[in-house]
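Student: Pasting the sequence and the predicted coordinates here, then a few questions.
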Amino acid sequence: MTQDASSARAADPTTQRMQALALAMTGGLIVLGVAWELWLAPTGSGTLALKVLPLVLCLAGLLRHRLYTYRWLSLLVWFYFTEGVVRATTESGMSQVLAIAEIALTLGLFAACTMYIRWRLRQGRLLNA
């Protein structure tokens, strides 16, 4: 049995809360990205909606408590943060509001991933001590 499988079965309440928060923030970024590029403030033919594909690929790992996915996602989220900052400062109207929402979601997702990783590593040290 792998470490991820055993820890997923015995996930404590803090780990479950951080997982739920990370899933909610990731889902929010996916919905925001698709809605933004297809309906709310489209910037072209809609192909920019594909930018959420890496987030969709992360969902399975988040659901399975894969520590590697949380680590990878905590780095990936900064691309979405950068897009939000650039678009919040260069665009106006609805696009600017959506960019600010993207910034908030990315910061929340980074915090949730970071707390999840720290908590899981702390729990691993306690179990091995």
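Tutor: Looks like it came in fine.
Student: alpha carbons only for contacts and neighbour counts from here, please
Tutor: Will do.
Student: Just give me the residue right at the centre of the chain.
Tutor: Centroid-nearest residue in the chain, with Cα atoms, centre = their mean: Thr26, separated by 3.7 Å.
Student: Against which helices or strands is the top helix by length along the chain packed?
Tutor: For the chain, the helix with the greatest residue count under DSSP state H is helix 94-128. With contacts defined as 3 or more Cα pairs under 8 Å, 6 or more residues apart in numbering; DSSP states H and E, helix 94-128 has these neighbours: helix 13-35, helix 67-90.
Student: adding another structure so you can compare the two:
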Amino acid sequence: MMRRQDVFHYGAMGSLVLLIAWCVAWEMWIAPLHPGGSWMVLKAVPLIFPLAGVIKRDLYTLQWTSMMILLYFTEGVVRGWSDRTHPWLGWGEAGIVLVYFVCAILYVRPYKQAARKAAKELLDKINQVH
């Protein structure tokens, strides 16, 4: 049986890979700004850098990418709202980002709670000594 943390990890990994593929397909083939592809495809490059950390379950990577990825959410909403021919691409991007964000936050949460508890216990021990 799969643990809940595994589900969140696979959700974060899968949505990040899907978002990279989505951005490339969008800007190269489905609806590029210019025929034959667009330099906008480069927006997928920053998503490639944290991929190894997300795969390795690095908490720090999952934390900072959960904030960085909100830029893609913003782009998805703006383009979903304003694009007259392919708004579903923008809304799809925003949806994929939401999946990543929720999975990353829920994956990191128990570790953050454990760290807070350990820090509190350490402070309590220090206070007992004095």
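Tutor: Good, I have the coordinates. Just so it is clear, the structure is predicted and the values come from calculations on it, not from any experiment.
Student: Tell me which residue of structure 2 matches up with the residue nearest to the centre of structure 1.
Tutor: In structure 2, Thr26 of structure 1 lines up with Leu16, judged by TM-score structural alignment.
Student: Quick check: the residue lying closest to that match once chain neighbours are set aside vs Tyr107 of structure 2, distance?
Tutor: Residue nearest to Leu16 of structure 2 in three dimensions, not counting chain neighbours: Tyr100, with 6.5 Å by Cα to Cα, 6 or more residues apart in numbering. The spacing between Tyr100 of structure 2 and Tyr107 of structure 2, counted by Cα to Cα, to the nearest Å, is 10 Å.
Student: Between those two, point out the one with more neighbours.
Tutor: Tyr100 (29 against 24; other Cα atoms under 10 Å).
Student: who's in contact with the more buried one?
Tutor: For Tyr100 of structure 2, the contact set (Cα atoms under 8 Å, 6 or more residues apart in numbering) comprises 11-13, 15-16, 66.
Student: Find the nearest non-adjacent residue to Leu40 of structure 1, please.
Tutor: In space, Leu40 of structure 1 is closest to Met94, 7.5 Å off (Cα to Cα, 6+ apart).
Student: just checking, the one you found touches Trp39?
Tutor: No: Met94 of structure 1 is beyond contact range of Trp39, at 11.2 Å (criterion: Cα atoms under 8 Å).
Student: more neighbours, the two?
Tutor: Met94 (13 against 10).
Student: what about that one, distance to Thr26 of structure 1?
Tutor: According to Cα to Cα, Met94 of structure 1 and Thr26 of structure 1 sit 21 Å apart.
Student: now do Pro42 of structure 1
Tutor: According to Cα to Cα, Pro42 of structure 1 and Thr26 of structure 1 sit 21 Å apart.
Student: Pull up the overlap in contacts between Tyr100 and Tyr107 of structure 2.
Tutor: Counting by Cα under 8 Å, 6+ apart, Tyr100 of structure 2 and Tyr107 have no contacts in common.
Student: Identify the residues contacting the counterpart of Gly90 of structure 2 in structure 1.
Tutor: Superposed on structure 1 with TM-score structural alignment, Gly90 of structure 2 falls opposite Ala99. Going by Cα under 8 Å, 6+ apart, Ala99 of structure 1 touches 83-85, 87-88.
Student: Quick check: closest non-adjacent residue to Ala99 of structure 1.
Tutor: Gly84 (4.5 Å).
Student: what's the one you found in contact with, if anything?
Tutor: 99-100, 102-103.
Student: That one -> structure 2?
Tutor: Using TM-score structural alignment, Gly84 of structure 1 lines up with Gly76 in structure 2.
Student: how much space is there between that match and Pro110 of structure 2?
Tutor: Distance, Gly76 of structure 2 to Pro110 of structure 2, using Cα to Cα: 29 Å.
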